[in-house]
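# predicted model follows, preceded by the sequence.
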Amino acid sequence: MKMPSNEEELQICVPPLFKCPISLELMTDPVSLCTGVTYDRPSIEKWFEQGNNTCPATAQLVQTQDLIPNHTLRGLIHKWCFSADSKLHTPEPLAEPATVRQMVQNIDERSSSRIDALRSVKNLANFERNRRCLKSEGALGALIRVLQQFRSEDDGDAAQEAVAAIVAFPVEEVNARKELSRAPAIRTLEWVLVKGNLESRISTASLVESLANADKSAAKEIGSIDGITDGLLSLFQQNLMCPAAVRSGLKALLPLCGVVKNRATIANTEGAVAALIELLPGADRSMAEISLAILEALSTTSEGRCSIVAHALAVPTVVRTLLVVSDNATDYGVRILLAICFNCGEEEMLREIVEMGTFEKLLVVLQMECGQRTKHYANQLLRILSALPENGSSMNAFSSTVYG
């Protein structure tokens, strides 16, 4: 029997998840299509260059040929390649101080090589060791200046490349966060969210999420720009077939809801509540929880409650999530319903909510091993619903059983 060569043996050892579905080789630059399938960038780009307009793995027609970097998978591949058990190594570009300084100069002087310099910085920034060199040589500052000095659509490509590079850097540093949270930079983020390609819009949403999570004043400043909210909402309204786009839009909206004024702005945005509600039936656990968390935040405002009540499927959809998705989702759902019933609780509406099976679900919540806060809100909601004559006896019977 012929023994496999070292090369063949290494190929067999490559985890299937790390192989490109087209080339069947180890991916070095994994990117995802709107169908959710990940390919090696050179392979899928060649596929599209040959005139194809389908996803090779699923044969689905693709709505967009935008390629979304799969940073998580790239990191796993990188870690596996450098593990003690593997002899494979993906090439890691090295940042040379002199070269980086030239890149910074090309970026600041708007030279003909500006876009190439921005792309080079973006590629280098994928590696921690390079990020230290890039920062020390002023590359991060140059990227931020691109956003601050945005003049017109002629600067659009540069802005998109700059955002894609910035998200590779931690933004915990006060100075960087402060500069990115100023109006000129935020206006540029707005432009990218509204007019950029899908990859850049996802990167921008990730940057907005980081800034808003790190600093409430930044969240307030960002949320005051209407185009930011519109852009984030459009990410999951227009790209339902791209999980990365949906998730990034939701995750960026959530920290913006930490500012009360932003909640009213989001609630008043046309189609916002409808988009969140319509996501829920097919959402996975994580996205369902984020959607409900946003809706719960909106329900604390009169604008949010009006928008929720006005949507015919909103309350029934929230009721259906109770006890189905997760304990967190149930907590958000109970609080949404409590806000609606307490503030907009006309008898007809309360009766409709009871007819959806809410009463019975709340009784189950009180008997579950869930958080005390959830039980507290469920108990309050039960008392409101039990005010209806036909439910009073049920509530009294349950109370005597549970509380004695």
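Arrived safely, thanks for sending. Keep in mind that this is a model prediction, so the values were computed, not measured. Residues are numbered from 1 along each chain as shown.

# hey, let's count contacts and neighbours off CA atoms from now on
OK.

# quick check: which element contains the spatially most central residue of the chain?
In the chain, the centroid-proximal residue (Cα atoms, centre = their mean) is Ser248; its distance is 1.8 Å. Applying DSSP states H and E as the criterion places Ser248 in helix 243-256.

# also Val31?
strand 30-32.

# packing partners of that strand?
Taking 3 or more Cα pairs under 8 Å, 6 or more residues apart in numbering; DSSP states H and E as contact, the helices and strands that strand 30-32 lies on are strand 38-40, strand 68-69, helix 71-81.

# circling back: tell me what angle the following helix or strand past the helix holding Ser248 forms with helix 243-256.
The helix or strand immediately downstream of helix 243-256 is helix 260-268, counting by DSSP H and E. Helix 260-268 and helix 243-256 are oriented at 140 degrees to each other (axes from the mean of the first three to the mean of the last three Cα atoms, to 10 degrees).

# next one: helix 260-268 to chain centre, how far?
Taking Cα atoms, centre = their mean, to the nearest Å, one finds helix 260-268 lying 19 Å from the centre of the chain it belongs to.

# same question, stretch 263-275
Counting by Cα atoms, centre = their mean, stretch 263-275 comes out at 17 Å from the chain centroid.

# flag every buried residue along it.
263-268, 271-275 (16 or more other Cα atoms under 10 Å).

# can you give the contact residues for that stretch?
Under the criterion Cα atoms under 8 Å, 6 or more residues apart in numbering, residues 223, 226, 229-230, 233, 236-237, 256-257, 295, 297-298, 301-304, 307-308, 311, 314 lie in contact with stretch 263-275.

# then this one, side by side with the first:
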Amino acid sequence: MGFNFMSGMRVNEKNITPVTSWSESESEIIIPPEFQCPISIDLMTDPVIISTGITYDRVSIEKWINSGNKTCPVTNTVLTTFDQIPNHAIRKMIQGWCVEKGSSLIKRIPTPRVPLMPCEVYEICRKLSSATRRGDYKKCVEIIGKIKKLGEDSERNQKCINENGVGLVLCDCFVKFSGDEKLTAMLNEILSLLTWMVPIGSEGITKLSSESSFRCVSGLLRSNEDSVRQNAAFFMKEILTLDETRVHAFAVENGVVGAFAKLIRDSVSSTATKFSLIAIYQMVLQKPEIASEFLDVGLVNLTVEMIVNAENSVCEKALAVLDAICETKKGREEVRKNALVMPLLVKKILKVSELATRSSVSVILKLSKTENVFAVEEAVCLGAFQKVFLVLQVGYGEETKAKATELLKMMNAHMKLMGDCVDSSMNFKYLKKPKSKSGRLRNFLL
């Protein structure tokens, strides 16, 4: 229980209610004006001085500045800098006053941790860069540990670290030591830090895609520790977004295919599974022949299991992977072998998301177009005609509608097999293919 004495409000842990009457055991305590924040008129808990010399509570002045204001609230002077310097003198006076009052309504404010400043981050970057160039891994381990501790202290510190170039310097450090298997712990720590510094930019990802770095990341992907595998999966996904043939050659060479399949099979986490599916999608999309590598490790059955059991975000990505696999003849043959595929594809239309619907329709279309009349008949008998027709009515994008239209025309040729599924008097010859198509499932990665 505490008091906002200037506003006559009793402050409770759960809510704030107006004071309607004063208890006889409570006496009014007036906060000295010099201890009040000019913005909130409350007792300052973390007083800071800005460039105009006025002291504010840090939370209040940061909120003021972050709202787009560029002037001092008291003097209305344009701020020459937004730096905030802790006012230790006022803070100690406030703490002393709290102790002196000795009231249950007044608690001594804790000494706040001083937030990280950009100049300190620049110095950290300089030291880490220097240690990296010298090959001084012990110093690098020390600095990396400091960065981790600073980030764990507060979200504000993390933001300051993210905005001042630490990510790129960490990438340089990773590249420098990626060939040393004895430094696996340090390299994993770097990846762990980089996960909360994304996006690190194309320059950083390009560094991680170098031959030695790629081998290191793929090695971590095969680790026995789940957290390590998840971090590695995340950056493997980022690396594989690069449209470079050599990256995919590295993937096959370094056992990445099997590692991803194992990561999915082990159900490490929903996040790790999504990272893996996105990476697989990228690999197969950019280099379709790599699909055979995934087929050999049972990817089709793994994907079908996820479509059956997984949450919508995972199901969506699993369907996209299945669609990418069906780009190849061998992929379509493997997909046809699984009796659950067609019922699941029909079921997921309009059920998960537009991307899932697009993938489902696309897979049915690919299976139906490749001299496989039975795929069309099965889809029709499962009720796909009505659901695909509805796709045209719900405002989906041009690519989704284009696929739906093409599939409807194919199914229309098998009207006699529909029985009671649809009104056989309906004629869909009027359906026309939309004029334009968007790109492939690029939004899948967002």
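Yep, it's here. Quick caveat: nothing in here was measured; it's all calculated off a predicted structure.

# please identify the deepest-packed of the helices and strands packed on strand 30-32 of the first structure.
When these are scored by mean count of other Cα atoms under 10 Å, the highest mean neighbour count falls to strand 38-40 (a mean of 27).

# on that earlier part again, export the helices and strands packed on strand 30-32 of the first structure to TSV and tack on distance to Arg131 of the first structure?
Putting those into TSV (distance: least, Cα to Cα, whole Å) gives the following:
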stretch	distance to Arg131 of the first structure
strand 38-40	24
strand 68-69	18
helix 71-81	15
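
# give me the neighbour count for Ala261 of the second structure.
20 (other Cα atoms under 10 Å).

# kindly report the same for the one 4 residues further on.
By other Cα under 10 Å, the residues close to Arg265 of the second structure number 16.

# what packs against the helix or strand containing Lys149 of the second structure?
Assessed by DSSP H and E, Lys149 of the second structure sits inside helix 137-153. Helix 137-153 of the second structure sits against helix 118-134, helix 155-162, helix 184-194, with contacts defined as 3+ Cα pairs under 8 Å, 6+ apart.

# who are the neighbours of the shortest one, in terms of helices and strands?
Counting contacts by 3+ Cα pairs under 8 Å, 6+ apart, the secondary-structure elements packed against helix 155-162 of the second structure are helix 118-134, helix 137-153.

# which one of the ones you listed lies closest to Glu406 of the second structure?
helix 137-153 (52.5 Å; Cα to Cα).

# buried residues, the closest one. List them.
137, 139-141, 143-145, 147, 150-151.

# same check on stretch 166-174 of the first structure?
Neighbour-count burial for stretch 166-174 of the first structure [16+ other Cα under 10 Å]: 166-169, 171.

# so how far is Ser210 of the first structure from the residue nearest to the centre of the first structure?
According to Cα to Cα, to the nearest Å, Ser248 of the first structure and Ser210 of the first structure sit 11 Å apart.

# which ones among the contacts of stretch 263-275 of the first structure map onto helices?
Taking DSSP state H, the ones among the contacts of stretch 263-275 of the first structure that sit in helices are 223, 226, 229-230, 233, 236-237, 256, 295, 297-298, 302-304, 307-308, 314.

# setting aside sequence neighbours, what's the nearest residue to Gln237 of the first structure?
Ala275 (6.1 Å; Cα to Cα, 6 or more residues apart in numbering).

# need the helices and strands packed on helix 137-153 of the second structure in JSON lines (columns: distance to Glu398 of the second structure).
Formatted as JSON lines, these follow (distance: least, Cα to Cα, whole Å):
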{"stretch": "helix 118-134", "distance to Glu398 of the second structure": "47"}
{"stretch": "helix 155-162", "distance to Glu398 of the second structure": "38"}
{"stretch": "helix 184-194", "distance to Glu398 of the second structure": "37"}
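
# mind listing what's buried in stretch 385-392 of the second structure?
For stretch 385-392 of the second structure, the neighbour count (16+ other Cα under 10 Å) marks 385, 387-389, 391-392 as buried.

# looking at those residues, which is nearest Ala89 of the second structure?
Val391 (67.4 Å).

# show me what contacts the closest one?
350, 400-401, 404.

# can I assume Glu371 of the second structure sits in a helix?
No. Going by DSSP: H, G, I helix; E, B strand; the rest coil, the assignment for Glu371 of the second structure is coil, not a helix.

# gap between it and Glu333 of the second structure?
Going from Glu371 of the second structure to Glu333 of the second structure by Cα to Cα gives 12 Å.

# what does Asn157 of the second structure give?
According to Cα to Cα, Asn157 of the second structure and Glu333 of the second structure sit 53 Å apart.

# those two - which one has more neighbours?
Taking neighbours as other Cα under 10 Å, Asn157 of the second structure and Glu333 compare with Asn157 leading, 21 against 12.

# contact partners for the more buried one?
Here Asn157 of the second structure is in contact with 115-116, 150-151 (criterion: Cα under 8 Å, 6+ apart).

# circling back to that earlier point, residue range for the strand holding Val31 of the first structure in the second structure?
On the second structure, no counterpart of strand 30-32 of the first structure exists by TM-score structural alignment.

# residue in the second structure matching Val324 of the first structure?
Checking TM-score structural alignment: Val324 of the first structure goes with Lys351.
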